[in-house]
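Colleague: A predicted structure for the sequence below; I have some questions about it.
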Amino acid sequence: MTSTTIRAPLNPATLVDEPFVRFAVTDIDGVCRGKHLSGEKVASMLKGGGTIASALFGWDIADELYDNVSFTGFHTGYNDIGLQLDASTARQLPWDDNRWLILGEHVNADGTPLAICPRQVLKKVLKKAESMGFTPMVGVEFEWFVLKETEISLREKGFRNLQTASQGLTNYSPFRLSAEHGFVRDLFDYLPKIGIPLEALHTEAGPGNFEAAIRYGTAIEAADRAMLFKQAVREIGRRHGLINTFLAKYSTAYAGCGGHMHQSLWKDGANAFFDAKGDHGMSETMRQYVAGQLHCLPQLFALYAPFINSYKRLVDNNLAPTKPTWGIDNRNVSLRVIPGSASSLRLETRTPGADTNPYLGIAAAVASGLYGIENKLSLQAPVTGANKGAEGMERLPRTLSEATENLERSALARELLGDGFVTHFLQTRQWEVRRFNQAVTDWELQRYLELV
């Protein structure tokens, strides 16, 4: 069990003379937030912590203030919350003059973890895994679209008729990929230097559609890498005149963008998922882990598909899962068991989109799997081919509204992820649904304006 990580030789005292240092956290939607602070200020925060406005969890992805969340708002005055920087995450950004970047997480006034902080939610789940003797290892894949646009041109065009970075629909095409040679070169050059080892990069099923595989690591490393990958790709892309979008469904003309998660559990230096005598090499532990994810999937679906747009990706006959299914090396299913050796056998959870908050998606997946192990859940026969064997199975939620209702009814979600987190996440998804239901879309105008 090995992984590649970065351990910068960071002494807080060395930051004092830095003109500025960056820190980053994620909000509930997985958006990277942070500040540029003086080196002296960051050095002080590394020693004694700091604070940030609770508004970080009081606004949505468009920075509109929630009017329905209990955690913060006008009723609290948007008071401060605790902020702790994790010195072990420090890295220097080669595309930003080797500026230091440090990741953070949120705490209460007494120093205990803030229940709604995404990184703390994942760490809570990992403590559970540790108590059961397991170390979860995770690798994330991202599909996304690269656009030859700028922040200005997007708005000038009203986000319509956008130019992609490459043309033509050619999977695995070196020719299409080389259309943005400088951008691709910088990804392979810069990302490993900040502890994000790329294993593969190729074109996918649409013009400007790329896919990257990030080498596996511990679950917290994988989530940090996933968050940093998306931010780094955006920043590096901007320097090449490109906009990178991880929207789950960029266009109805092309397939959606997944954020697949590869997982295994390790115990005493060995892959606990592997049993040479088991069917397809699967141990009983792995079978229970898969059964746990299947059991929890409908209840926790909103964490894997957190936005209105997420559900435009999850449609039939498009290699995106629509039912709680599992199979052996089958890309039609929600949970794909990838057979292999004692070191490579793993589970790929294919439900999350590229828009998923990686901390919350990984937390949901691991917590569900551990639930299956703890409760010794049994696993039914796998589906085969185009979901043969799942004909009578109930479909997964079709909309964010439906997924949010499932989460609201789930006592299990609160047991696995915490009451405070689930309450806040529910309120933010209910807000998201309400904002959409109040919107007038282009589709409505084109379909109804002249004729009703």
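Modeller: Structure received.
Colleague: CA only for contacts and neighbour counts going forward, please
Modeller: Will do.
Colleague: quick one, what contacts the spatially most central residue of the chain?
Modeller: Nearest to the centroid of the C-alpha atoms of the chain, with distances taken as C-alpha atoms, centre = their mean, sits residue 358, at 2.4 Å. With contacts taken as C-alpha atoms under 8 Å, 6 or more residues apart in numbering, residue 358 has the following neighbours: 30, 223, 226, 227.
Colleague: how many residues are close by the second one?
Modeller: By that I understand residue 223. By the other C-alpha atoms under 10 Å criterion, the neighbourhood of residue 223 contains 25 residues.
Colleague: hmm, residue 262 and it touching each other?
Modeller: No - contact criterion C-alpha atoms under 8 Å: residue 223 and residue 262 do not qualify, at 11.9 Å.
Colleague: hmm, residue 230 and residue 237 touching each other?
Modeller: No - assessed by C-alpha under 8 Å, residue 237 is found out of contact with residue 230, at 10.4 Å.
Colleague: between these two, which one's more packed in?
Modeller: Taking residue 237 and residue 230 together and counting by other C-alpha under 10 Å, residue 237 has the greater number of neighbours (23 against 19).
Colleague: spit out the contact partners of the more buried one.
Modeller: Residues counted as contacts of residue 237 (C-alpha under 8 Å, 6+ apart) are 183, 243, 244.
Colleague: again, but for residue 100
Modeller: With C-alpha under 8 Å, 6+ apart as the criterion, the residues that contact residue 100 are 21, 22, 90, 91, 92, 93.
Colleague: for residue 56, same thing?
Modeller: Taking C-alpha under 8 Å, 6+ apart, we find residue 56 in contact with residue 27.
Colleague: next, work out how far apart residue 306 and residue 156 are.
Modeller: If you measure residue 306 against residue 156 using C-alpha to C-alpha, to the nearest Å, the figure is 28 Å.
Colleague: can you pick out the residue with more neighbours from those two?
Modeller: Between residue 306 and residue 156, counted using other C-alpha under 10 Å, residue 306 has the larger neighbour count: 27 against 10.
Colleague: sec struct for the more buried one, please.
Modeller: When classified by DSSP: H, G, I helix; E, B strand; the rest coil, residue 306 comes out as coil.
Colleague: surely it meets residue 400?
Modeller: Yes - distance between residue 306 and residue 400: 6.9 Å, which falls inside the contact criterion (C-alpha under 8 Å).
Colleague: and for the two, which residues touch both?
Modeller: Listed as contacting both residue 306 and residue 400 by C-alpha under 8 Å, 6+ apart are residue 429.
Colleague: can you pull out the helices in the stretch 251-400 of the chain?
Modeller: 284-304, 310-313, 358-374, 400-409 (DSSP state H, counting those that start in this stretch).
Colleague: let me see the residues that make contact with the longest one.
Modeller: The contact list for helix 284-304, computed with C-alpha under 8 Å, 6+ apart, reads 272-274, 278, 324-326, 335, 347, 351-353, 356-357, 360-361, 364-365, 368-373, 376-380, 396-397, 400, 403-404, 406-407, 410, 413.
Colleague: comparison target below:
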Amino acid sequence: MALNDLADTLKERKINIVHVGQFDHAGIFRERRLPRDSFLEWADKPRFSNTVAIWDSSDNLFGPGPYLTEDVVIDPTSLRSYPFEPDAAAIIAEFSGDSAEIMPRAVLRRQVERAAALGLEVRAAFEFEVIFLDETAESLRTAGFAGLRSFAPDNKCWGGQTGANHAGFVAGLEDTLRATGVSVFGVSGELGPGCFEATLAAESPLKAADDAGFFRLATRAYARNHGKTASFMSCLGQGYPGLGGHVSLSLWDKATGKNVFSDPKNVTNPAALSFIGGMTRTVPEAFALCAHTVNAYRRYAPGSWAPKSVGWAELTFTTAVRSVPSQGGGARLEFRLPGADCNPYLTLALMLGAGLDGIEEKLSAPAPTPDNGPDDIPPGAIRLPGSLAEAAARLSASENARRLFGERFVNHFTRACEVEHASLARAVSTQEIERYLEG
């Protein structure tokens, strides 16, 4: 879409304010808010600060200069409604210069292009768990982020009573998500106080990842506008469940229009098994791509629901990869390892890149483990890294990751993970003080 066409679209949709930006490595949407005329003037030669590529979640720079603006390319297909102010929209503009190859959306796009070169179309969907707290930004800081007050503390997993008690809140959230252009399959209650789950609908991979990013933005804004806080931390602490950010994926043959994973016998077919074989090989090495925070690894502690290695089984919820076989279009693979704080672009790029390797090389999947619990490590399986520091070291050493995602990206993202680990390496929890202070 040319700039003139985009201008016409904005005018036709009566969009007077444009929020233009991109999601960074921490999953934060870094934007500029511009009136329509200012946006169109800027869009003639668009540039954005390259600090977006080297900011952590606390707005600290973790990379060297020079710090300047770089060329960006606006993706007109990413235009979506922005319901938090009247007559507004959001749109994504990606770096096209020096920082392009290290940004998450570009990493995913390269794997999508690879699939297209193989004659494959990708469809994907995310599913997120979220915990709502009865806290505002001010109350959290006044209390020093301690003694968190739960919303819906009486919630039962999939409990109809929760849905009835808080129907207005849940319906309002879903309305907000749809108004933000997020494709929603459903929103319902989940396990734990204030815990809900949103299943997003299947889309093209870039749209699916965009939806995931804007889902979290919209959910956080909706919560704050109702005097609450939405948490996507993988592990919020004692009394709260771990939060997942699962992604489902299917491949479609562009020539025939058929689902590559479907099977007339309603079983996991050879293509799906090879895809799983690729994930089994590469995910343990490049796990940081779907678990880039220190907190993410709390969710993989012993006794948690999250798997500790990359196993698989049909229809089983306790494995890293859940195969959903079908004779028709419903066949898909679900990657259940990522937490709710995952970067959706990098998570999907990891799953797709590793799986395409499996298909191209005709790799074999390990034996399914339907009876294993989350803490069980199947014979021959590699235990997942136990910390962000270990995950960063594995990523740096992974030849597969460097081949798939590029030397420069791997070096850059490894550095981001190392800095993130170091930021909390000397932090001491109240639980540690309680355990050791008087011992």
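Modeller: That came through, no problem. Since the structure is predicted, the reported quantities are computational estimates derived from the model, not experimental observations.
Colleague: PyMOL command to pick out the buried ones of the contacts of helix 284-304 of the first structure?
Modeller: PyMOL command restricting these to the buried ones, with burial defined by 16 or more other C-alpha atoms under 10 Å:
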select buried, resi 272+273+274+324+325+326+335+347+351+352+353+356+357+360+361+364+365+368+369+370+371+372+373+376+377+379+396+397+400+403+404+406+407+410+413
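Colleague: my read: residue 33 of the second structure touches residue 82, true?
Modeller: No - in this structure, residue 33 of the second structure sits apart from residue 82 without contact. The criterion is C-alpha under 8 Å, and the distance is 11.4 Å.
Colleague: ok, the two, which is more surrounded?
Modeller: In this comparison of residue 33 of the second structure against residue 82, neighbours counted by other C-alpha under 10 Å, the higher total goes to residue 82 at 23 against 15.
Colleague: quick check: the aligned residue for the more buried one in the first structure?
Modeller: The pairwise alignment with the first structure assigns residue 82 of the second structure to residue 93, based on TM-score structural alignment.
Colleague: helix, strand or coil for the nearest residue to residue 95 of the second structure once chain neighbours are set aside?
Modeller: By the measure of C-alpha to C-alpha, 6 or more residues apart in numbering, the closest residue to residue 95 of the second structure outside its immediate chain neighbours is residue 72, 4.1 Å from it. Three states are possible here, and by three-state DSSP the one that applies to residue 72 of the second structure is strand.
Colleague: isn't residue 72 of the second structure up against residue 99?
Modeller: No - with contact taken as C-alpha under 8 Å, residue 72 of the second structure and residue 99 are classed as non-touching, separated by 9.6 Å.
Colleague: neighbour-wise, which of the two wins?
Modeller: A count of neighbours by other C-alpha under 10 Å puts residue 72 above the other of residue 72 of the second structure and residue 99, at 23 against 20.
Colleague: now residue 281 of the first structure, nearest residue through space, not along the chain?
Modeller: For residue 281 of the first structure, the spatially nearest residue (C-alpha to C-alpha, 6+ apart) is residue 275, at 5.0 Å.
Colleague: OK, contacts around the aligned partner of residue 396 of the first structure in the second structure?
Modeller: When the two structures are superposed using TM-score structural alignment, residue 396 of the first structure falls opposite residue 384 in the second structure. By C-alpha under 8 Å, 6+ apart, the contact list for residue 384 of the second structure reads 284, 287, 308, 309, 310.
Colleague: ok, 10 Å please
Modeller: Residue 384 of the second structure makes contact with 283-287, 297, 300, 307-310, 337, 377, 390-391, according to C-alpha atoms under 10 Å, 6 or more residues apart in numbering.
Colleague: of these, which is the most crowded?
Modeller: By neighbour count, taken as other C-alpha under 10 Å, the most surrounded of those turns out to be residue 286 (30 neighbours).
Colleague: residue 217 of the first structure and residue 394 of the first structure: what is the separation?
Modeller: Distance from residue 217 of the first structure to residue 394 of the first structure, counting by C-alpha to C-alpha: 34 Å.
Colleague: ditto for residue 49 of the first structure
Modeller: Distance of residue 49 of the first structure to residue 394 of the first structure, given as C-alpha to C-alpha: 48 Å.
Colleague: about what we covered before: identify the residue of the first structure aligned to the residue nearest to residue 95 of the second structure.
Modeller: Under the alignment (TM-score structural alignment), residue 72 of the second structure pairs with residue 83 in the first structure.
Colleague: who has more neighbours out of residue 217 and residue 394 of the first structure?
Modeller: A direct count of neighbours by other C-alpha under 10 Å for residue 217 of the first structure and residue 394 places residue 217 higher, at 23 against 11.
Colleague: now the lengthiest helix in the second structure: which residue numbers in the first structure?
Modeller: In the second structure, with assignment by DSSP state H, the single longest helix is helix 205-225. Aligned by TM-score structural alignment, helix 205-225 of the second structure falls on residues 219-239 of the first structure.
Colleague: list the contacts for residue 323 of the first structure?
Modeller: Residue 323 of the first structure is in contact with 294, 297-298, 314, 316, 332-335, 351, 387, 390-391, 393-397, counting by C-alpha under 10 Å, 6+ apart.
Colleague: no no, residue 41 of the second structure
Modeller: Contact analysis of residue 41 of the second structure by C-alpha under 10 Å, 6+ apart lists 34, 35.
Colleague: what's the match for it in the first structure?
Modeller: Using TM-score structural alignment as the criterion, the counterpart of residue 41 of the second structure in the first structure is residue 44.
Colleague: ok so its match is a helix residue?
Modeller: Yes - according to three-state DSSP, the state of residue 44 of the first structure is that of a helix.
Colleague: quick revisit: mind putting the helices of the stretch 251-400 of the first structure into CSV with distance to residue 200 of the first structure?
Modeller: Output for these, formatted as CSV (distance: least, C-alpha to C-alpha, whole Å):
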stretch, distance to residue 200 of the first structure
helix 284-304, 23
helix 310-313, 23
helix 358-374, 19
helix 400-409, 32
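Colleague: rewinding a little: quick one, what contacts the residue nearest to residue 281 of the first structure?
Modeller: For residue 275 of the first structure, the contact set (C-alpha under 10 Å, 6+ apart) comprises 281, 282, 283, 284, 285, 286, 341, 342, 345.
Colleague: tell me the secondary structure of residue 403 of the second structure, please.
Modeller: Here residue 403 of the second structure takes the helix state, with states given by three-state DSSP.
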